[in-house]
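>>> turn this into a structure:
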Amino acid sequence: MLAEYRHGLDPRVFPLGEKWILREEKSVASARRFVRDTATDWNVVAHVPEIAELLVSELVANAIAHNTAGVSRASAIRVTVGREKNLMTVDVHDSSTRIPRMRRAARLGTSGRGLGVVQALSHDWGWTLNPYGNSVWLQILAWP
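Now for the predicted structure:
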């Protein structure tokens, strides 16, 4: 599916866990562990923890790399994991107001593929803007 804009967090999503991390490169590993462990604790299908771990690392790395002017590098990023029926939702919220967009990576480029990976491996993804920043979310089919 194509990414879409949603106004506000979907109330049908049951929260499974939340973690705040600093906007620092070393925090990507912490977000990966949190999402993998939460997925495992909630008995998702076998391949989902690894996919969720990869995809959250893309979203958190983007939140760190695509920092807008005036947003402190030390500001926090919130990672939330939830469940809506058979879908696991991962939401990465930061104080940036930059809308995420797909980029075409140069053939030998080292960046520009993250959201393409998210689109290819998730059931759905999109973003939500609010007065405090934005959330980029993804969903993975996680329960039969």
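
>>> going by C-alpha atoms from here, please, whenever you check contacts or count neighbours.
Fine.

>>> contacts for the one helix or strand Val35 maps to?
Element membership of Val35, judged by DSSP states H and E, is helix 27-41. Applying CA atoms under 8 Å, 6 or more residues apart in numbering, the external contacts of helix 27-41 come out as 16-17, 19, 21, 48-50, 52-54, 56-57, 60-61, 79, 81, 90.

>>> to check against the first, give me the structure of this:
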Amino acid sequence: MGRQAGAGAVTDGRVPGVERYGQPPVQWRRHVRGADLAAVAEVRRALRELLRHWGEPVAADVAELLTSELLTNALIHTEHGAVLTVTLTPAAVRVEVRDFAPALPTPHAPTDDDGTHGRGLVLVQALADAWGVLAHGVGKVVWFELSGGAPAA
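As a prediction, this is how the structure comes out:
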């Protein structure tokens, strides 16, 4: 189900479905301080509220899970916090997590020794309709997209 950028994924920052439905996207942004892991639960609650009337409940649940994985990764592996941007259209949701560390993440198959760590990008790869990493000045943006909003007209 998941695709990485370069494998047919949207990489230009546009959310699919905007032109088809003729409605402007809704965008929500949140700045999270470095090491503020308590903010992950707050972000999940706010995202759940934002997605409450959007699309299929399963897609909203997946968006919530993948958002918390990417945000947690950014907070654990960087020192300067993160900026979360959610763009919502009737057809799709795009979530971007920008951090300020230059190292690009790569998914790896976790081992038993990893405990509960090392599964975030593997989940994104498996569950997102599209995902990728974009270098962004100082740092990067890790993003994913999910369809599951309004049915195609």
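
>>> please state their TM-score.
With the length set by TM-score structural alignment, normalised by the length of structure 1, the two chains reach a TM-score of 0.81; 136 aligned residues with a CA RMSD of 2.3 Å.

>>> circling back: list only buried entries from the contacts of helix 27-41 of structure 1.
Buried by 16 or more other CA atoms under 10 Å: 16, 21, 48-49, 52-54, 56-57, 60-61, 79, 81, 90, out of these.

>>> which of those residues lies closest to Trp137 of structure 1?
Each of these was checked against Trp137 of structure 1 using CA to CA; the closest is Val90, at 5.5 Å.

>>> how about the nearest residue to Arg73 of structure 1 once chain neighbours are set aside, what does it touch?
Among residues not flanking Arg73 of structure 1 along the chain, Arg23 sits closest, at 5.4 Å (CA to CA, 6 or more residues apart in numbering). Taking CA under 8 Å, 6+ apart, we find Arg23 of structure 1 in contact with 63-64, 73-77.

>>> and which of these is nearest Leu9 of structure 1?
Distance to Leu9 of structure 1 across the contacts of Arg23 of structure 1 (CA to CA) is lowest for Ile77, with 15.9 Å.

>>> the closest one pairs with which position in structure 2?
Aligning on TM-score structural alignment places Ile77 of structure 1 opposite Ala82 in structure 2.

>>> show me the contacts for that match.
So Ala82 of structure 2 contacts 31-34, 71, 74-75, 97-100 (CA under 8 Å, 6+ apart).

>>> the contacts of helix 27-41 of structure 1 in helices, which ones?
Residues of those located in helices (DSSP state H): 48-50, 52-54, 56-57, 60-61.

>>> neighbours of the nearest residue to Pro15 of structure 1 once chain neighbours are set aside, just the number please.
Residue nearest to Pro15 of structure 1 in three dimensions, not counting chain neighbours: Gly82, with 4.2 Å by CA to CA, 6+ apart. Number of residues near Gly82 of structure 1 (other CA atoms under 10 Å) recorded here: 20.

>>> and what of Pro151 of structure 2?
Residues near Pro151 of structure 2, counting by other CA under 10 Å: 10.

>>> if we can go back for a sec, filter the contacts of Ala82 of structure 2 down to the buried ones and hand me the ChimeraX line.
The buried subset of these, as determined by 16+ other CA under 10 Å, is captured in ChimeraX by this line:
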select :32,34,71,74,75,97,98,99,100
